[in-house]
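**Student:** What follows is a protein structure lacking sequence information:
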């Protein structure tokens, strides 16, 4: 069975709503043969990354950058997963009240170094996520999970 790892930092109700929509899409009953594992960014381990076949990353945008928690997740695992996770698919959702360009650039650089494959367009929401934002999160979760089906 394929495994999808959702690594998230969810400190606010807006991030929580986006996380729940992503999770709902990833666990849609029509997606078979994919186990979805959730880990808070501050508790995820290199083994969690190594055991997964694909990834969904979720973070608030703090001062134009990914959360320290998501950065910590990569800092604590990067070299242990570098050679073993190449070409694995990933997606990302971000929530911020200002520009997210720095956060996008950071994740693009990290995932380029890991040689991961972007499986779907990022979802970026500002302020309170709209119905369209939450639908895009659902689609993101479903798309990345469905891509892991046999």
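**Tutor:** Arrived safely. Model, not experiment: these values are computed from the prediction.
**Student:** Only C-alpha atoms from now on, for both contacts and neighbour counts.
**Tutor:** Will do.
**Student:** how about the spatially most central residue of the chain, secondary structure?
**Tutor:** The centroid of the chain falls nearest to residue 57 when counting by Cα atoms, centre = their mean (1.5 Å). For residue 57, the assignment made with DSSP: H, G, I helix; E, B strand; the rest coil gives strand.
**Student:** Okay, it and residue 125: tell me how far apart.
**Tutor:** Going from residue 57 to residue 125 by Cα to Cα, to the nearest Å gives 14 Å.
**Student:** Once you drop chain neighbours, what's closest to the residue nearest to the centre of the chain?
**Tutor:** Residue nearest to residue 57 in three dimensions, not counting chain neighbours: residue 92, with 4.6 Å by Cα to Cα, 6 or more residues apart in numbering.
**Student:** does the one you found belong to a helix or a strand, and which?
**Tutor:** strand 89-96 (DSSP states H and E).
**Student:** Give me the number of neighbouring residues for residue 115.
**Tutor:** For residue 115, the count of nearby residues is 17 (other Cα atoms under 10 Å).
**Student:** Excluding chain neighbours, what is closest to it?
**Tutor:** Leaving aside its sequence neighbours, residue 115 sits nearest to residue 86 (Cα to Cα, 6+ apart; 5.0 Å).
**Student:** Contacts only, for that neighbour.
**Tutor:** 114-116 (Cα atoms under 8 Å, 6 or more residues apart in numbering).
**Student:** okay, now the one to match up with it:
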């Protein structure tokens, strides 16, 4: 069975809403285990134990949340060389344009030698029903691709 790890950080609840929508849709794929957890609680074991990763973060001051950066700081060296090629996707809840957070995450992902599975989902402002549907579609797509071996 494949595992999709959904990491999130949220202060207002917007990012968590989106992450939960993605995870719930991914859970519909019976051959994929979905683990959703706060970035501050995830560590190298969770990273090494997943087959794909969905990184959900708010945009804080034009950057990713500190909790997600902390996850990267704690796991980079212990996971170095062990997660090359790991497929990932990004979900950003932005008050501005989200591009600073996106670029920072993509830069760090290149350091891990991960591969971006799908384009980032940038949600500006309070998530609307269409945004939650887009997050669900991203989660479902990741899970389906894992299930059939596309990722």
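**Tutor:** Okay, I see it. Note that the structure is predicted; figures quoted are calculated from it, not measured.
**Student:** mean deviation of the strand holding residue 92 of the first structure from the second structure?
**Tutor:** Here strand 89-96 of the first structure, set against the second structure after superposition, deviates by a mean of 0.9 Å using mean Cα distance after the TM-score superposition for the first structure.
**Student:** that older thread, and the residue nearest to residue 57 of the first structure, what pairs with it in the second structure?
**Tutor:** Structural alignment (TM-score structural alignment) places residue 92 of the first structure against residue 90 in the second structure.
**Student:** cool, residue 43 of the first structure as well?
**Tutor:** Here residue 43 of the first structure is matched to residue 41 in the second structure, going by TM-score structural alignment.
**Student:** Okay, angle between the longest helix along the second structure and strand 87-94 too, please.
**Tutor:** With secondary structure taken from DSSP state H, the second structure has its longest helix at helix 129-147. Going by axes from the mean of the first three to the mean of the last three Cα atoms, to 10 degrees, helix 129-147 of the second structure is angled at 170 degrees with respect to strand 87-94.
**Student:** List the neighbours of helix 129-147 of the second structure that are in contact with it.
**Tutor:** Contacts of helix 129-147 of the second structure (Cα under 8 Å, 6+ apart): 2, 4, 17-19, 21-29, 31-32, 51-52, 91, 117, 121, 123, 151.
**Student:** mind redoing it with 7 Å?
**Tutor:** For helix 129-147 of the second structure, the surrounding residues in contact (Cα atoms under 7 Å, 6 or more residues apart in numbering) are 2, 4, 18, 21-23, 25-26, 29, 31-32, 123, 151.
**Student:** next one: it to chain centre, how far?
**Tutor:** On the basis of Cα atoms, centre = their mean, to the nearest Å, helix 129-147 of the second structure sits 12 Å off its chain's mean C-alpha point.
**Student:** Then stretch 67-74 of the second structure?
**Tutor:** Its chain's average C-alpha position is 13 Å from that of stretch 67-74 of the second structure, according to Cα atoms, centre = their mean.
**Student:** got it, and stretch 43-59 of the second structure?
**Tutor:** The chain centre lies 6 Å from the centre of stretch 43-59 of the second structure; the measure is Cα atoms, centre = their mean.
**Student:** What of stretch 101-116 of the second structure?
**Tutor:** Remark: stretch 101-116 of the second structure is offset 11 Å from the chain centroid, using Cα atoms, centre = their mean.
**Student:** related to what we said a few turns ago, show me what the residue nearest to the centre of the first structure aligns to in the second structure.
**Tutor:** Under the alignment (TM-score structural alignment), residue 57 of the first structure pairs with residue 55 of the second structure.
**Student:** Give me the spatial nearest neighbour of residue 51 of the second structure, chain neighbours excluded.
**Tutor:** With sequence-adjacent residues excluded and distances taken as Cα to Cα, 6+ apart, residue 51 of the second structure is closest to residue 3, at 5.2 Å.
**Student:** That neighbour in helix, strand or coil?
**Tutor:** At residue 3 of the second structure, secondary structure determined by three-state DSSP is strand.
**Student:** what's it in contact with, if anything?
**Tutor:** Counting by Cα under 7 Å, 6+ apart, the residues that residue 3 of the second structure touches are 32-34, 50-52.
**Student:** and with 10 Å instead?
**Tutor:** Residue 3 of the second structure is in contact with 31-35, 46, 49-53, 143, 146-147, counting by Cα atoms under 10 Å, 6 or more residues apart in numbering.
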